[in-house]
Every structure is written in structure tokens, then in C-alpha cells.
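S.K.: Below: sequence and its predicted model.
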Amino acid sequence: MITKYRSQFNQEFSEEKYQKTKDLVKEETGQGSVFRLSESPIFLTKDFWEKLDDASQSIISQIKQMPEEELRKAVPNHCNVPNDTQKPHFLAIDFGICQDENGKIVPKLIELQAFPSLFGFQKLYEEIITEVYPFLDALKNSLPKEEYIQKLKEVIVGDENPENVILLEIYPEKQKTAVDFIITEKYLGIKTVCLTKIKKECKKLFYENDGQLIPINRIYNRVIFDELDKIEGLETEFDFREEVDVEWVTHPNWFFKISKYILPKLKHEFVPKSYYLSDFPQNESLENFVLKPLFSFAGSGVNLNPTQEVINEIKDKNNYIMQRKVDYAPVFKDINGEFSKAEIRLLFAWNPKSENPELLVNLVRMTKAAMVNVDFNKKDAIWIGSSMAFFEQ
């Protein structure tokens, strides 16, 4: 959207530089990225940033005012984890880069979650892409690397010894986000531990390292608890619903509380109208709405063109929303003169000692497909996949 920088990047781009970007990721992590990296970042205007900031700050303010008892209703009984916290440690807010009815480029809220995303990898990616394309360095407006890492440490490690803090995932080596786990270990000095490897004695949890059992005092949680029941043959010593002596970062209940569940409760010009499916008005047209499960992840279960027949088949209508469709703007020009669309995710960390969360980094997903998700892209297209945004200074 900033012609000067788009033109410069496209002129400097080469397949060799794209390969160098991927090689540097592999060099830093010991493995390549499983998810596709886009060939290009995106460039957004100061005006667009101000709209993003206004919308996200309004959303944060509204979340803070929501009664705890109202948010607690989002947590399914079978997923309730003891020792909930007053607020989450992380917040990710996804905006589509869209066109309004007047053709103006505006952000539109797509979804949000109180769950950590690629905080480690996105900082690494920023360092790498600015090394490969030095002109981008002048556009960086994020924290210096050491200060960034310190902010993450304050939230994730806190006052604990890093040895007693783990990143928890289920079969982490099989996850698409494994590169993020590796970088997080490097940045914070913590271990990534599979849920199946956790040992439990009374209310204490342990993991094994070099033949020794190490007490776990804090868990940087990357497990989507709701997904565990879908894994066949899963055997663990520790059940999330048990009361144990650990601090959660962030507590699993927040995955449900700040999710698509609150979209119908939010009000802002850049928040598309949403309804719980059970409350969908008869005077609204289905063709103007997208059907989404409340707690799906990575686009799972989303229906872009719901019909009345599909809706009639749904028994648990309280677990779905209808969200007004938005028009993604194909404004990111590739070297062949074709255009990609994009979503931007703002990644906030929320230090328990701070009144408000702090924006640390962003993540961009580019596509030429109907759904803006890296899994839905055509394999032979370019300017698609995971990237980040640089903003006009």
C-alpha cells in the first residue's frame, strides 16, 4: 500500500534472496519452516496504522470492562482448569486488510484470542528479513532484540529460574510451529516439554532432564486443551483439570474467554457485526455472513457460504457465530503484476504488573485464495504465506 517501498522491494527481490531468507531460518533453528514463508513483507501507511491502533485499543478497553462472570460462561464445564487468573498474559488480534463500501482500505476485525502465537519466530523473522533487505531496517518500529527478549522473559519466566519454566505442547516436534519453540528456548532459556512426558507427584509437576526430575513452577502453555480429546491413544500422568502447584502462562481458560465468543459483544466501526447462531435475526441475509465455530483453530470448520440447510443441521447453535462478510483488498502487488490479500495479527504481551497489554510484534498471512490461512494457499502461487508488516514512519 506504500508504492515507494513496494516498488523498491519488488526491484530488489530475487529467488536467491528468498532462498537466503529460508536458509537463515534453518541456520538459526536447525530446521526449515514447515509453514510457508511469503516471499514478501507488506508495507502499510501511517493512516492505516492509526486505524489499527484505534480499533485494537477500543477492543482491549471493552474486554477489560467485561464482567468476569460473563466471560466465565465461555469456558465449557469439561474444559475448566482450576486457579484461573485475573487477566491473560497474551492477546492476538487479527484484522483483515479490507475495502469498505466506498473502496477505502480499512482494517476489519476477523477474530481474536488470548493465546500465544509466534512471539519468538516473528522477532527472528524480522531480524532475518532486514538482513536480507537492508532498506527495511529503517522501517523497523519494534523493540530492539534484547529489550524484546527481556519483555518476553518478564511475562513468561517472571521471577522463576528458567529451569523451572517449561513451554508445554503435545508432540511439539510434530507441530508446524516447532521453529517458534526452538527460538523461544534460545531466547528464554526454557525447555520445550511434551505433555506426555510430564511427571506428577501429588500436586507437583516435573520434567526429566539429563536423568534428573526438575520441578515445574510455571507453564508457558501452547496446548489447546479442547483438542486433547481428539487425539487417539493419548496417555498422560497429568490432566489439565487437576489442581496442581503451577502458574499458567497464559491460563487455559482464557483460550475460551477471549475468542470468537466475545465477537458479538464488541462494538467499533472496524468490528463487523456478529451474532451467536442461536440469535441470528430473520431479517439478516445468510449470503452476507460467514458461519464459524466458536473455538475452532486455524480456520477449521469455517463455512464461507452457509445455507439454511446447513444451519438446520447444527444442534449446538450457541457454539457458533455468524459474522458479516468483509471484502479483503487485493492490494499487494507481486513481481508478476498479480495481487495478494492479507490479514495482520497484532501480538500483545500482558505483564501482570501492567494495566494494559503491550504490542510487541506483528504477523501477516498473505493469500490469493478465498480464505486467508496458509493452509488454503495454492502451492504454485507467490506472495503467499506467513510474513510481517512494516509501517510508514
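M.R.: Yep, it's here.
S.K.: can we go C-alpha only for contacts and neighbour counts from here?
M.R.: Fine.
S.K.: just the helices in the stretch 51-200 of the chain please.
M.R.: All helices of the stretch 51-200 of the chain, identified by DSSP state H, counting those that start in this stretch, fall at 68-72, 119-132, 145-156, 178-188.
S.K.: list the buried ones in the third one?
M.R.: Judged by neighbour count using 16 or more other C-alpha atoms under 10 Å, the buried positions of helix 145-156 are Tyr148, Ile149, Lys151, Leu152, Lys153, Glu154, Val155, Ile156.
S.K.: just so I know, which of the helices of the stretch 51-200 of the chain lies nearest Leu109?
M.R.: Of all the helices of the stretch 51-200 of the chain, the one in closest proximity to Leu109, counting by C-alpha to C-alpha, is helix 68-72 (19.4 Å).
S.K.: next, the one to line up against it:
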Amino acid sequence: MISKYRKQFNSSFSEQKYKDFLNALGEGFPEIPFRVAETPIFLPADLVSKLVEAGAEIIKLIQQPNFGELTKGSIPAQWNVPNENSQPHFLTFDFGICKDEKGDLVPKLIEMQGFPSLYGFQAVLGKAYKEAYGLASSLTPFLNGFDEESYIALLKKVILGDCEPHEVALMDIDALEQKTAIDFYITQGYLGIKILGLTDIFKEGNSLYYREGGEKIKLKRIYNRLIFDEIADKTDLFKESFDPREELDIEWVTHPNWFYRISKYTMPFLKSEFVPETYFLNELDAVPADLENYVLKPLFSFAGMGVIIDVSISDIEAIKDPENWILQKKVVYEPVVQAPDGGVKAEIRLMYLWPDGGEPQLCINLARLSRGKMIGVRYNKDFDWVGGTIGLVEGE
């Protein structure tokens, strides 16, 4: 979107450069199982300014004294974990890039999470694009004055706290089998923490441990990457490890309840030019006359699962649990990234770190490119110039 960089990039692009980029990015790691796009996005300063403003408005809501009360209905009873702390450690806000009535670029909120994203991988990805394509040294994936050194220092502070690396584990179900395993390896490289699957951890009393070299090691913190919805039908795994819903002597980074509090559930409470109109389905006074301009989303799903794009009245009438759905004004993405054969739609994820006792800090970003009906792998299977990427901005 910064035209001078886009023209330079496209004019010098080749499939061989792209292959070399992917090889350099994946060197030393298992094969990356998701598509990484051919190009970064060059984000202009005025759009970045609007993204920052939009993020600040959301954070203002999250920091309201009554936020806990507003979102008390967001946590499913079967996944309510004790000892919730007063703040999430991670915030990620996804914005579709659109145009307003004046033709100016504007971000529109799509989704939000109080849950970690690819905080390790994105730092490596930004550097890989710059090196592989010989991009200007002034371009950076970092925001808010951060650079690689200060970013990793804050990431370390947030995840480790006062603990030693061996006392902290990044946890997911079958962690090294996840599609995001490369992020786990990179994070381990930065911080020295353990990567553990759920069943690698066991409980004695109310403490959690893992074994290494025959030695029993106590865990003090879990960098949680497990989404409980993914194991809803696999709770027998708790018998082999531990049940997170019990009282435990463990610190969560971030506490699992924040995954639900900061989510699609939060969106109806936001009133902003950067947020599409959103309603809890059970609180809707009347079905909008222009229903074709809305999308129906289940509250408790992820990765776009269950979303109804072309909504009909019969779809709404068929919903048995309207309290668990939202109706949201459609966001019309603008194909703002110029590929060699046409425009591509873009989504930008702002990624914040929130240290204990501190303030949330915008550090880095994630981006996705799409030619399909929706952002996401299954809508973009047969396209090029789509997939995961990152926004680069001109440094100060």
C-alpha cells in the first residue's frame, strides 16, 4: 500500500526469490504446514495511525472497571478456570482493510482475542522477508518504537515473569504436532522454555510437574496455547495429566478465561467507526431489513468455523441457542494489495504484550492475504499471493 515499495517489490519479484525466501524461513525447522504469502504488506503511516487509534478504543473498554461484569456470561461453565488474574498478557485484534465513503483506507474490526498468537514466528518472518527480497533497512515489522531487541526483552518479561526458563512451559495438546509448531520452536529459542503436550504434565497435590532425564521438575508458569474447545470431546486426557479447572499452584500466561472474555462476545459492547454494528442474537429487537449485509457468527468457535455468510431469516429461526450467536454487519474488504495479476484483500492483526502490573503495549503485527470469499485457508486453496504474512512500516 506504500506504492513505491509495492512497485519495487513487484517489478523484481520472481518465483525463485519466493522459493529461496521459504527455504530460508524454514531452515532448521519441520516443514511449515500453512501457506506463507509471496509478499509482505507495506503499511502507510495514515492507515497505521487509524489501526493504533482503533486498538486504543478497544483497550479502553477492556480496562473499564465493569469489564468483568460485562463479560461474565462469556465463559462456558465447563471451562471456567479458577484463580483468574486481573488482566490478559496478550491481546490480538484483527482488522479487515476497507475503504470509506471518501475512498480512504480504514480498518474494520473482524475479531479479537485475549490469547497469544504467533509472537515468535512473526519476528522471524519480518526479518526473512527483508533479507530474502533485499528490502529497505528502514522497513520494520515492529510498532510503537520497538525493535527486535526490545521486543524479545518484553516477550521474555511477559512469559517468564520472575521464573527461570525451566520452570515455564509452552503447553498445547500434542504441542509439536500443531500447525503452529514453528512458532513454538522459535519461542523456545528466544526464551529457553519447555514445549510440552498436555499429557507431558502431571499433578502431585495441587502442583504440576514434568520429567526430564529422569528428574521431576516443578512448573511455576504455563504459557498456554491450548484452546479448550479443541479438546471438548477429549477430556479423558485430563486423567493422564491434570484438569485445568481444579485449584492448582500454577500461574497462567495468559489465564484461559481471557480467551472467552476478549472474543466475539466483546464486540457488541464496542461502538466505534472502526467496529461494524454487532448484536447478540437473543437481544435483537428486529431482524434488519437488509439482512444480506450481515453475517451470523457463533460465539464459541474459532478459525471461522460455523460462520453463515449469506444469512436468511430461516437461518436465524433455526438457531436453538441465540444467546450464543452474534449478528454482525458485513465488512467489505478492499483489494488493496497489488499482486501481478490484480488486487488482493488484506487483514491486519495488531499484537500487544501486557506485562504484569504494566500497560498493554502494541509491539508487532500479523497479516493475511486473501482472494477468497473469506480470509482463511479453506477459502484460498487454489490461489497464489495469499496466506500468512506481515505488515512492514517505515521506521521512525
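M.R.: Nice, thanks for sending it over. Quick caveat, the model's predicted, so the values are computed rather than measured.
S.K.: Got a TM-score for the two of them?
M.R.: After superposition, the two chains reach a TM-score of 0.95 (TM-score structural alignment, normalised by the length of structure 1), with 389 aligned residues with a C-alpha RMSD of 1.5 Å.
S.K.: hang on, the earlier thing: kindly reformat the helices of the stretch 51-200 of structure 1 as a markdown table and extend each row with distance to Leu346 of structure 1.
M.R.: Compiled in a markdown table, the helices of the stretch 51-200 of structure 1 are given as follows (distance: least, C-alpha to C-alpha, whole Å):
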| stretch | distance to Leu346 of structure 1 |
| --- | --- |
| helix 68-72 | 22 |
| helix 119-132 | 10 |
| helix 145-156 | 15 |
| helix 178-188 | 17 |
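S.K.: who wins for proximity to Val310 of structure 1 among the ones you listed?
M.R.: Smallest distance to Val310 of structure 1 across those (C-alpha to C-alpha): 28.2 Å, for helix 68-72.
S.K.: Quick check: buried residues in the closest one?
M.R.: Of the residues in helix 68-72 of structure 1, those scored as buried under the neighbour-count criterion (16+ other C-alpha under 10 Å) are Leu71, Arg72.
S.K.: Leaving out sequence neighbours, find the closest residue to the aligned partner of Pro162 of structure 1 in structure 2.
M.R.: Taking TM-score structural alignment, Pro162 of structure 1 has Pro165 as its aligned residue in structure 2. Counting by C-alpha to C-alpha, 6 or more residues apart in numbering, Pro165 of structure 2 lies nearest to Ile193, which is 4.7 Å off, once chain neighbours are set aside.
S.K.: Would you mind finding the match for the one you found in structure 1?
M.R.: Going residue by residue (TM-score structural alignment), Ile193 of structure 2 aligns to Ile190.
S.K.: In this structure that match contacts Glu160, no?
M.R.: No: applying C-alpha atoms under 8 Å, one finds Ile190 of structure 1 not in contact with Glu160, separated by 10.7 Å.
S.K.: These two: who's more crowded?
M.R.: When neighbours are counted by other C-alpha atoms under 10 Å, Ile190 of structure 1 and Glu160 differ, and Ile190 comes out ahead with 22 against 14.
S.K.: list the contacts for that one?
M.R.: Each residue near Ile190 of structure 1 by C-alpha atoms under 8 Å, 6 or more residues apart in numbering is listed here: Pro162, Glu163, Asn164, Val165, Ile166, Leu167, Thr184.
S.K.: same thing but at 10 Å, please
M.R.: With contacts defined as C-alpha atoms under 10 Å, 6 or more residues apart in numbering, the neighbours of Ile190 of structure 1 are 153, 156-157, 161-167, 181-182, 184, 220.
S.K.: Now restrict the residues you listed to buried residues only.
M.R.: In the contacts of Ile190 of structure 1, burial by neighbour count holds for 153, 156-157, 162-167, 181-182, 184, 220, counting by 16+ other C-alpha under 10 Å.
S.K.: Just confirm Arg324 of structure 1 contacts Leu291, I think it does.
M.R.: Yes: counting by C-alpha atoms under 10 Å, Arg324 of structure 1 sits close enough to Leu291 to count as a contact (9.1 Å).
S.K.: Overlap of the contact sets of those two?
M.R.: Residues touching both Arg324 of structure 1 and Leu291 by C-alpha under 10 Å, 6+ apart: Ser274, Tyr275.
S.K.: Those two: which has the busier surroundings?
M.R.: A side-by-side neighbour count of Arg324 of structure 1 and Leu291, using other C-alpha under 10 Å, places Leu291 first with 25 against 19.
S.K.: Quickly note the distance from that one to Val271 of structure 1.
M.R.: As judged by C-alpha to C-alpha, to the nearest Å, Leu291 of structure 1 and Val271 of structure 1 stand 16 Å apart.
S.K.: for Asp327 of structure 1, same thing?
M.R.: Asp327 of structure 1 sits 13 Å away from Val271 of structure 1 when distances are taken as C-alpha to C-alpha.
S.K.: Find the residues that touch each one of the two.
M.R.: With C-alpha under 10 Å, 6+ apart as the test, Asp327 of structure 1 and Val271 both reach Lys108.
S.K.: Mind checking which of those two has more residues around it?
M.R.: The residue with the greater number of neighbours, taking Asp327 of structure 1 and Val271 and applying other C-alpha under 10 Å, is Val271; the counts read 21 against 15.
S.K.: What is the neighbour count of Gly358 of structure 2?
M.R.: 11.
S.K.: Just list the residues touching it, thanks.
M.R.: Gln87, His89, Val158.
S.K.: wait, the last one sits on Glu251?
M.R.: This points to Val158 of structure 2. No: contact status for Val158 of structure 2 versus Glu251: not in contact, 11.8 Å apart, counting by C-alpha under 10 Å.
S.K.: Touching both of the two, which residues are there?
M.R.: Contacts common to Val158 of structure 2 and Glu251, judged by C-alpha under 10 Å, 6+ apart, are Tyr223.
S.K.: which residue is nearest the middle of structure 1?
M.R.: With distances taken as C-alpha atoms, centre = their mean, structure 1 has Ser117 as the residue nearest its mean C-alpha position (4.2 Å).
S.K.: That one and Phe35 of structure 1, how far apart?
M.R.: For Ser117 of structure 1 relative to Phe35 of structure 1 (C-alpha to C-alpha), the value is 14 Å.
S.K.: Touching both of these two, which residues are there?
M.R.: Contact with both Ser117 of structure 1 and Phe35 is made by residues Thr177, according to C-alpha under 10 Å, 6+ apart.
S.K.: Please identify the buried residues of stretch 101-108 of structure 2?
M.R.: Across stretch 101-108 of structure 2, burial judged by 16+ other C-alpha under 10 Å covers Leu105, Val106, Pro107, Lys108.
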